[in-house]
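Chemist: here is a sequence with its predicted model. Questions after.
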Amino acid sequence: MPQEPSITSWTRLEPRCRAADMSAGLQAATADPLWMLGRQWQVGEFQGDDAGSPVTVRLRAESAQLTRYQGQADPVPVPLDLELPLEAVVEREPAESSLDRRTAAQLGQEYARLLRAEGAGDLVPRLVAAYQISASPGPLADDPTTGYLAVVAGRAADGLALLAELSPPTGQPRDTPARITIPPERAEAVVRATVAWRRLLGLPTTAPQTGGAWQPQRLEHGFSVAARHTTGEIVLDAAEYPGGRLDWYALDHRPGATLGAPADQSAQVVRTVLPTVAAYPGMPSPRWWEMEDARVYWGGITAERTDLARLLLAEYASTYANDYFLVPLELPAGTVTRLTSVVVTDTFGERVLLPPAPDDWSLFRPTIAGTRRAADVLVLLPGAVDSVDGDPVEEVLFLRDEAANTAWAVEEAVAGAAGHRMDRHRLVAIAGGLPSADATPPGADAMRHYRLQSPVPEHWIPLAPVPDPAAPGRTLLHRFGAGVRGRVLEPGTVLRLPSEEVPAEGVRVTRRWQLARLADGRTALWTGRTTLPGRGQGSSGLRFDTSDFEPAR
């Protein structure tokens, strides 16, 4: 049967102010309190467990300083100098390979300035005469380099030679230069200048410098640090640190290992603190019928399936906002702390001993090596508070060349003898190693010549695949050629990279100067390497069995 037509209309109820006094509307009085109670009953707000809120928290912990350090290539562990950022200890290069002539002159001038500040300025002429800078520019020479070395030679001390003597790669550092005679009344001033000079360069003051953390076959840093608790030594490894900034998540706990950390280095920590709710400005209020901060508009939150951090933050703020509390615990930098007990006293006077946190919540807790479990220690590294990074003085790009079926290490820039960045592509073009773009087309008398292979720029270093003798079926990338001018590719050594270290997107390794500021305001300066993602595949233009034209003579 046919249906009757219907007309549906809606009437919206809105508040309307009929008086000049707005106080009644601002009070937001509830006309039906029973309805509000019913809504609270429906959402389960009355199903309480009579649980009290935490009032005080008493912490007991054992904290020990990091006292030992060992780079991946260092023969033995050395004492860790906590006066320096850990980034400087790990990334710094050995004195004989990290500096250029310009920096050598600047280091010599800085050491002379420190001697004058300590009242030993009369030793500066002897220092310049004993540690002379060579005027020879070496293989990477241009007009600015030659002119600069001609000016500083004989006018500034060679800080490179001085640094190699005062802070040798192996053995204990010296306090005074060995090539000059120092009067007894000037000895203390020279020692103070040497210590200040080492701190400026990010070098240890009481231990030999290491510089063995860089792994050229892996293009990353590897090192270990250790501290000793009453329960034993705690060794933390960082096997894949690319450079940049160090924090607890770069470390893994290695049970049973030892670096020879001295005993009696731990201290007991007992604190009674007030907990606060873990919140941030604009977070929704966990209470009903409460005006909230409008700085965050929750209705405008959008997230994709891969935005896990945003989804977790939104779920925490809207569902678990009043379930977590912050307990402040001040600890010195460079310590490893193990909590022994956490006792919470609530508003009912009950005291509850909290169990250890599960592995799902492992903030500031490194992972146990070889497992997915978190260690029961909190790590606070002696890292840099802030830093200033200079432009790369050396840059090497590792990339794949599918057309030539090989990999390449392209030295895009290297540091010249005067310390400035030198573009190798421009140097090769000036030397005539690249074909000219406006080459004359072949004429009628030109002859075709057979080429076994097409020419490749000198700064494109081939990485040919070779079998790994230690692991059958595995491929290594062996560096060939004699065109290496920088320090990243380890000139004069055999360099073989595992094939997986050069992925399809490539790898970029840079060397640059870094200046970091410590928590007490002091600064540290060092040269470090950083590994970054590449820019994809490239093409060298390498071709085999080709022919080209050459004008007849």
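Modeler: Yep, that arrived. Numbering: from 1, shown residues only.

Chemist: every contact and neighbour count from this point should use C-alpha atoms.
Modeler: Noted.

Chemist: buried stuff in stretch 111-118?
Modeler: By neighbour count with 16 or more other CA atoms under 10 Å, stretch 111-118 contains the buried residues Y111, A112, R113, L114, L115, R116, E118.

Chemist: my bad, stretch 229-245
Modeler: Those would be H229, E233, I234, V235, L236, D237, A238, A239, E240, Y241, P242, G243, for stretch 229-245 by 16+ other CA under 10 Å.

Chemist: stretch 54-62 too?
Modeler: Neighbour counts over stretch 54-62 (16+ other CA under 10 Å) mark P54, T56, V57, R58, L59, R60, A61, E62 as buried.

Chemist: please apply the same query to stretch 278-294.
Modeler: Neighbour-count burial for stretch 278-294 flags A279, M283, P284, S285 (criterion: 16+ other CA under 10 Å).

Chemist: over to stretch 185-197?
Modeler: Neighbour count says stretch 185-197 has R186, A189, V190, V191, A193, T194, V195, W197 buried, by 16+ other CA under 10 Å.

Chemist: make sure T103 is indeed in a strand.
Modeler: No - with DSSP: H, G, I helix; E, B strand; the rest coil as the criterion, T103 is helix rather than part of a strand.

Chemist: I'd say it and G419 touch.
Modeler: Yes - between T103 and G419 there is a contact under CA atoms under 8 Å: 6.6 Å.

Chemist: who touches both of the two?
Modeler: Applying CA atoms under 8 Å, 6 or more residues apart in numbering, one finds that no residue jointly contacts T103 and G419.

Chemist: could you check how far T210 is from T527?
Modeler: T210 sits 13 Å away from T527, going by CA to CA, to the nearest Å.

Chemist: and the strands in the stretch 401-550 of the chain?
Modeler: Along the stretch 401-550 of the chain, counting by DSSP state E, counting those that start in this stretch, strands occupy 406-415, 421-423, 447-453, 460-467, 475-479, 496-498, 507-517, 523-533, 544-550.

Chemist: for the last one, packing partners?
Modeler: The criterion is 3 or more CA pairs under 8 Å, 6 or more residues apart in numbering; DSSP states H and E, and the helices and strands that strand 544-550 contacts are strand 447-453.

Chemist: and the strand it packs on with strand 544-550, angle?
Modeler: Orientation check (axes from the mean of the first three to the mean of the last three CA atoms, to 10 degrees): strand 447-453 against strand 544-550 gives 150 degrees.

Chemist: and for strand 447-453, what's in contact with it?
Modeler: Residues from elsewhere that reach strand 447-453 (CA under 8 Å, 6+ apart): L542, R543, F544, D545, T546, S547, D548, F549, E550, P551, A552.

Chemist: okay, pairing it with this:
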Amino acid sequence: MAISLSAARLAVKSPLIAQPDPSHTVWSRLEPLATSDDVSDSLQARIADPLWMLARQWQFNELQGEDAGSPISAALAVVGLPVSTLLHQQNAVDAVTLPAGAAAIEALVEHEQVLSVHPKLNAQAGQQLMRRLRAAGLPDAGQVLRAQFPAALPAPDDAVADNAGFVWHMLLDQRAIDAQALASTLKALPDRAALEAFTSGLGVAAAQVGSAADLLSHWLGWLDELALDGSAPGASPYWQPQRLEYSFALGAQGDGPPVRLQADEYADGRLDWHSFTLGAAANLPGGPSEAFDVPPKDAPPPRPPLPTTARYPGMPADRYWEFEDGRVNFGMLGAAKSDLTRLAVLEYALVFSNDWFTLPLTLPTNALYRVSQFDVRDNFGITLTIPPAGWNMFEMSLQPGAPVARLDNALYLCPALNTLEGPPLEHVLLVRDEMANLVWGIEKRVQGASGEAIDRKFESTRLSTNQTLRPSADAPANGALLQYTLQTPVAANWVPFLPVRKEGATPANWAIQLQRGVVTHYYQVTASRLADPVNLRYSAFIERLRSNRFVETTGVQGAVDNQLQGFMFHPRGSLLRLDPNAPVASDFLRVEEEEVPRDGIELKRRFNYARDAQGRALLWIGRSKTTGRGEGASGLKFDVVTRGKV
């Protein structure tokens, strides 16, 4: 419909409005207008004819030159502060000074004692010394050391369930040197003269005392580099048992006040800059405002880094009709109109994924860095200065009360370790059981007598809660129509966690914690019935329960002809223990209730192996916590009535 300007009482101030310049239409980008929730048909890119393909290439700007340069080099300047201290989150007094060339932060935080909890490795380290002594022509000295420091590999409680522990007990018990005990004795010697006196006491000839002392010194150095050994038994001092995660802080000292970085919830075994926050706690003074003003440490790259296109598995090809590997099928990613997150991922992958570049940069470890200069040169010779993006997506978070409003252009680069993780020495699941209204700690794998992992479920079957007495041959048949069960059995490797009131909770703020408990099972232990030949296997089962150090027993109750005894199953591993060195019957772990979500959590304790920036091999035992696999069902019921066999 035409509209008259005069009829509409509109005045034209410029003739360009009444007579605009001719325009032309171009395609700079195709925006799909979806009429269906399925995007697979549009992503198939069906081919019609050559002319149609040329038109589609023209529409997708494949025939257009943009006169845009590609980055070919970059000039980068980085300044930073060295990390100087490692300290507890709540106790800044016990700070550990980190010297130059210290081990990676992950290893220092996670490591716990190795030789004391792995008798097989301890004995094998002693065998290494015996082999060295034999190679040096001193086999008698090795036998004397074995007699003075015998390595003990105790027999397992159940040889069938812990077969590896039984085998290594028969092979190595008292047949190797206790490496940990010998190392403690050698380290206590004050000087070289004392070491040679100790060596001469091993029956070494006077002419070989010096070489034998050197051999012991070399072996002691080898043992120190074998694994990072903790100073105290049990978990790392940075492990928070009530949270089932690590908590620590780092101090970075420069010319100004120190910087304090806090890692409150480090649990997944991968330490990176986003694991840290900056806060102002009473025991962590100082802030970064002046620390970054005077850069105390310059870390220029040894050579200009070359920008490379960012790649990821399944990335779309650069050309539209180029064959792809098919590892990721974007055509199967159906998205509704309201599914904004999936649409954003699709748009990034299909449109903007080739616009990102990466710069490989090697920096000294254990330091807090920021980029002071960033210039990029393209293939046309144009140098462009890249300013800070100002995004807080790629910088550390700040806790309430932090000394600064934000950390502009600051990034903590932790040692990038490619850690090799061994099979779990201990594997525990914490799941919620809605039917029983409990949280269960399920021990799947624990360390056996030799230190090797054993299947806790198989051992639980050996400690079966379904064992029953067989009636004697002259006993009358049970003809009861209804049979009453006070409590259904639960597997021995299922440990309950009961809700208890949190210490210090008030009626206005009533908070709970989950405290580890036990399930008590009562079994028939009448002597006459246990002596019956038909109950031979049941009698052996009772003896296994009574001899197991992780099973607590109660007194025998009842009449002489009907005696019962209670058995309480405690955890065998250390993940569900507050103090593994305390008696298991008096050690109760309390876990914060919010740490066990509906999906549960998965705890693992295992060996980690990595090489640091100096090329040193690092071996340590660490722990990790990840999301679980969902809820569980223990089958625990009370007051169950079933129909008997007539």
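Modeler: Everything's here; your move. For clarity, every value in this text was computed on a predicted model and none was experimentally measured.

Chemist: picking that back up, mean neighbour count added to the strands of the stretch 401-550 of structure 1, as a markdown table?
Modeler: Shown next, in a markdown table, are the strands of the stretch 401-550 of structure 1 (neighbours: other CA atoms under 10 Å):
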| stretch | mean neighbour count |
| --- | --- |
| strand 406-415 | 23 |
| strand 421-423 | 18 |
| strand 447-453 | 12 |
| strand 460-467 | 19 |
| strand 475-479 | 20 |
| strand 496-498 | 18 |
| strand 507-517 | 21 |
| strand 523-533 | 20 |
| strand 544-550 | 12 |
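
Chemist: of those strands, which is nearest G299 of structure 1?
Modeler: Among the strands of the stretch 401-550 of structure 1, strand 523-533 comes nearest to G299 of structure 1, with 36.6 Å by CA to CA.

Chemist: in structure 2, what stretch matches the closest one?
Modeler: Aligned by TM-score structural alignment, strand 523-533 of structure 1 falls on residues 617-627 of structure 2.

Chemist: tell me the contacts of the residue lying closest to G443 of structure 1 once chain neighbours are set aside?
Modeler: Spatial nearest neighbour of G443 of structure 1, chain neighbours left out: P551 (7.2 Å); criterion: CA to CA, 6 or more residues apart in numbering. Neighbouring residues of P551 of structure 1 by CA under 8 Å, 6+ apart: P442, G443, D445, A446, M447.

Chemist: now distance to E315 of structure 1 too, for those residues, in CSV please.
Modeler: Shown next, in CSV, are these (distance: CA to CA, whole Å):
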residue, distance to E315 of structure 1
P442, 71
G443, 75
D445, 79
A446, 75
M447, 75
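
Chemist: which among those gets closest to V151 of structure 1?
Modeler: Using CA to CA, the contacts of P551 of structure 1 come closest to V151 of structure 1 at P442, 48.6 Å.

Chemist: the closest one is in contact with D548, isn't it?
Modeler: No - in terms of CA under 8 Å, P442 of structure 1 does not count as a neighbour of D548; the distance is 9.4 Å.

Chemist: identify the contacts common to the two.
Modeler: Common neighbours of P442 of structure 1 and D548, using CA under 8 Å, 6+ apart, do not exist here.

Chemist: need the helices for the stretch 1-150 of structure 2, in chain order.
Modeler: Using DSSP state H, counting those that start in this stretch, the helices found in the stretch 1-150 of structure 2 span residues 15-18, 50-59, 105-110, 119-135, 139-148.

Chemist: give me the stretch of structure 1 that the third one matches.
Modeler: Helix 105-110 of structure 2 corresponds to residues 86-91 in structure 1, going by TM-score structural alignment.

Chemist: OK, contacts around D599 of structure 2?
Modeler: Counted by CA under 8 Å, 6+ apart, D599 of structure 2 has contacts V431, R432, T627, G628, R629, G630, E631.

Chemist: from what I see, A120 of structure 1 and E188 are in contact.
Modeler: No - shown here, A120 of structure 1 and E188 do not form a contact pair, counting by CA under 8 Å, at 9.7 Å.

Chemist: ok, and the closest non-adjacent residue to the equivalent of D298 of structure 2 over in structure 1?
Modeler: In structure 1, the residue paired with D298 of structure 2 according to TM-score structural alignment is Q268. The shortest distance from Q268 of structure 1 to any non-neighbouring residue, by CA to CA, 6+ apart, is to E62 (4.6 Å).

Chemist: counterpart of that neighbour in structure 2?
Modeler: For E62 of structure 1, the aligned residue in structure 2 is V79 (criterion: TM-score structural alignment).

Chemist: spit out the contact partners of T56 of structure 1.
Modeler: Per CA under 8 Å, 6+ apart, neighbours of T56 of structure 1: T272, V273, L274, P275, V344, T345, D346.

Chemist: any idea how far the closest residue to Q467 of structure 2 other than its chain neighbours is from S460 of structure 2?
Modeler: What sits nearest to Q467 of structure 2 in space, not counting adjacent residues and going by CA to CA, 6+ apart, is Y538, at 6.7 Å. Y538 of structure 2 sits 15 Å away from S460 of structure 2, going by CA to CA.

Chemist: what about the host helix or strand of A181 of structure 2, how far off from structure 1?
Modeler: Element membership of A181 of structure 2 [criterion: DSSP states H and E] is helix 179-187. Following superposition, helix 179-187 of structure 2 is found to deviate from structure 1 by 6.0 Å on average (mean CA distance after the TM-score superposition for structure 1).

Chemist: could you tell me the end-to-end distance of stretch 94-108 of structure 1?
Modeler: 17 Å.

Chemist: could you list the buried residues of it?
Modeler: 94-95, 98-108.

Chemist: of these, just say which sits nearest to R522 of structure 1.
Modeler: Among the buried residues of stretch 94-108 of structure 1, and counting by CA to CA, the member closest to R522 of structure 1 is L107, at 17.8 Å.

Chemist: isn't the closest one right up against A164?
Modeler: No - counting by CA under 8 Å, L107 of structure 1 does not reach A164; the two are 11.9 Å apart.

Chemist: quick one: the equivalent of Q143 of structure 2 over in structure 1 from L162 of structure 1, how far?
Modeler: Counting by TM-score structural alignment, Q143 of structure 2 lines up with P125 in structure 1. Using CA to CA, P125 of structure 1 is found at 14 Å from L162 of structure 1.
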